[in-house]
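Asks: Predicted model and sequence below, questions to follow.
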Amino acid sequence: MALFDAKAETYDDFCRTPLGHFIDMVEHDILGKVAQPRSGEIAVDLGCGTGAYSVWLQEQGLSVTGVDLSEKMLAVARRKASDRVKFIRADLSHLPFPSGQFDLAICNATLEFVQDPTAVLKEGIRVLKPGGRLVVGLIPKLGPWAVKYSKRGQETPTSVYHSARFFSYDDIKQIGPNPPYDVQFGLYVSPDEFKDENSAWALEKQRNPTQQEPGAGFMVVRWNKD
């Protein structure tokens, strides 16, 4: 059974809460600024889960394929997207695509859960066209959200975070296929600070201009293929 199979039907519930919605909006905003998706492009969503980012890209005019190892997560994604997005089950470290097929590859909140992150990044680059972008969203290990999730994983052996690995930007530079083109940080509101969305956005806007890794709960890294 794939790691996220048991969570498939309830995976999106958190994003419907005020805190989850806030986090989702922050992450979409940062990932969009870094990825710069353009209508008419061909994209692949690596570790697509229930298809939220696949649908998001499709709604911006991209042709999208979502890839995940969990068939139950993919079943939810197919219901969500109808026939607008193609979804396939595959191992992200051995993608069933020829080299040079996509303009954009995104991989959000996924690298923390794979067995071989270096292989996943190499595959993400391989399937890109020259000039294509690989954009990876992560929970940086220096931030309060990684601390929260690490504690949850230690206390609950059945949690998906039990075997999760979190990365700093220096870690990512070491395992990445080449020097990153861009990195941006966000989600400076810690788990204990959230009261409501309006105050959270005010705090995020106040802290975001620092663009420092410590204190950030989200990190987006982009590589360009030569």
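Replies: All right, it came through fine. Numbers count the residues shown, from 1 in each chain.
Asks: hey, let's count contacts and neighbours off CA atoms from now on
Replies: Fine.
Asks: in the longest helix seen in the chain, what counts as buried?
Replies: Of all the segments of type helix in the chain, defined by DSSP state H, the longest one is helix 18-35. Buried residues in helix 18-35, counted by 16 or more other C-alpha atoms under 10 Å: L19, F22, I23, D24, V26, E27, I30, L31, V34, A35.
Asks: residues contacting the last one?
Replies: A35 makes contact with L104, I106, R133, L134, V135, R222 under the criterion C-alpha atoms under 8 Å, 6 or more residues apart in numbering.
Asks: again with the second one
Replies: Residues in contact with F22, defined by C-alpha under 8 Å, 6+ apart, are E197, A200, W201.
Asks: So which residues of this protein form strands?
Replies: 42-46, 63-68, 86-89, 102-108, 128-138, 182-186, 218-224 (DSSP state E).
Asks: For K205, find the nearest of the ones you listed.
Replies: strand 182-186 (9.5 Å; C-alpha to C-alpha).
Asks: the inter-axis angle of the closest one versus helix 18-35?
Replies: 160 degrees (axes from the mean of the first three to the mean of the last three C-alpha atoms, to 10 degrees).
Asks: contacting residues around the residue nearest in space to the middle of the chain?
Replies: Most central in the chain under C-alpha atoms, centre = their mean is N108, positioned 0.9 Å from the mean C-alpha point. Shown in contact with N108 (C-alpha under 8 Å, 6+ apart): L46, G47, C48, V135, V136, G137, L138.
Asks: here comes the other one, which I'd like you to weigh against the first:
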Amino acid sequence: MDQIDEIIAFYDKEAEATGWYGPEVAFGLTYAHVQSGQTMLDIGIGTGLGSILFLKAGLEIHGMDISPQMLDACRKKGFSSLHQHDLSKIPYPFDSESINHAICTGVFNFFSDLSSVFQEANRILFKGGLFVFVVGDRSENDAHSIEVGVEHTKSEKTVTMYLHSAKQIVGLMARYGFEPMRDLSFTVFMNRERTKRMLARSYLCRKRTGIA
């Protein structure tokens, strides 16, 4: 369990040190529209940062992540319904129309194509369910991806991060049966010194229909 404590401490301290406000922004956009006792799927739950505020607000969180170490970290924080699954593989391990809401705050930057996630969110959520998520933001003229150097990844490898424009996101919502509700842009810092930054945007949408 010492290793799990180290994982939690590293990720959570990095998030705090770099000013990662994605979870707070997502919660702020959503909290007025959810109720205690409802269910929420955290897609790529990590150490639970994205949905811990909803857990504290009384929602029942179902978490999914590829890493067993991350799921162990979530258990240490009080999450109990956790599933190990590769997010790039569909279907996800949940029944159709079985969960009220969904959240995804730290995953979309690793996906060039978000279609499968939207498809599964539509399948899993009840009609009227909310889907709140965070993307790396870009204009239509900006590059679709950026390379994050080793000085920021804290490893020996660079990482490709994908950015998604408002046109892309609105198109995905329409294609997969969601209607936009609210969105908010905010700054993400890539290092503790807060000298390297990028824009992010959180979107809140509602499932309108199934996929035709």
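Replies: Alright, I've got the coordinates. Model, not experiment: these values are computed from the prediction.
Asks: Can you give me the TM-score here?
Replies: TM-score for the superposed chains, counting by TM-score structural alignment, normalised by the length of the second structure: 0.74, backed by 188 aligned residues with a C-alpha RMSD of 3.2 Å.
Asks: and the strands of the first structure as JSON lines, adding distance to D13 of the first structure?
Replies: Shown next, in JSON lines, are those (distance: least, C-alpha to C-alpha, whole Å):
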{"stretch": "strand 42-46", "distance to D13 of the first structure": "21"}
{"stretch": "strand 63-68", "distance to D13 of the first structure": "19"}
{"stretch": "strand 86-89", "distance to D13 of the first structure": "21"}
{"stretch": "strand 102-108", "distance to D13 of the first structure": "18"}
{"stretch": "strand 128-138", "distance to D13 of the first structure": "20"}
{"stretch": "strand 182-186", "distance to D13 of the first structure": "22"}
{"stretch": "strand 218-224", "distance to D13 of the first structure": "20"}
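Asks: Skipping adjacent residues, who's closest to Y53 of the first structure in space?
Replies: Closest residue to Y53 of the first structure apart from its sequence neighbours, by C-alpha to C-alpha, 6 or more residues apart in numbering: D45 at 7.2 Å.
Asks: Over in the second structure, tell me which residue corresponds to the one you found.
Replies: Per TM-score structural alignment, the equivalent position to D45 of the first structure in the second structure is D42.
Asks: tally of neighbours for that match?
Replies: 26 (other C-alpha atoms under 10 Å).
Asks: returning to that earlier point: weed out the non-buried ones from the contacts of F22 of the first structure.
Replies: Buried subset of those (neighbour count, 16+ other C-alpha under 10 Å): A200, W201.
Asks: Q154 of the first structure: which of the contacts of F22 of the first structure is nearest?
Replies: A200 (27.8 Å).
Asks: What does the closest one correspond to in the second structure?
Replies: For A200 of the first structure, the aligned position in the second structure is a gap, per TM-score structural alignment.
Asks: residues touching Q84 of the second structure, list them.
Replies: With C-alpha under 8 Å, 6+ apart, Q84 of the second structure has these contacts: M64, D65, I66, S67, P68, L71.
Asks: which ones are touching the counterpart of V114 of the first structure in the second structure?
Replies: Counting by TM-score structural alignment, V114 of the first structure corresponds to F111 in the second structure. F111 of the second structure sits next to M161, Y162 when contact means C-alpha under 8 Å, 6+ apart.
Asks: Turn the buried residues of helix 18-35 of the first structure into JSON lines, including distance to T118 of the first structure.
Replies: Converted to JSON lines, those look like this (distance: C-alpha to C-alpha, whole Å):
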{"residue": "L19", "distance to T118 of the first structure": "32"}
{"residue": "F22", "distance to T118 of the first structure": "30"}
{"residue": "I23", "distance to T118 of the first structure": "27"}
{"residue": "D24", "distance to T118 of the first structure": "26"}
{"residue": "V26", "distance to T118 of the first structure": "26"}
{"residue": "E27", "distance to T118 of the first structure": "23"}
{"residue": "I30", "distance to T118 of the first structure": "23"}
{"residue": "L31", "distance to T118 of the first structure": "20"}
{"residue": "V34", "distance to T118 of the first structure": "21"}
{"residue": "A35", "distance to T118 of the first structure": "20"}
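Asks: That'll do, ta.
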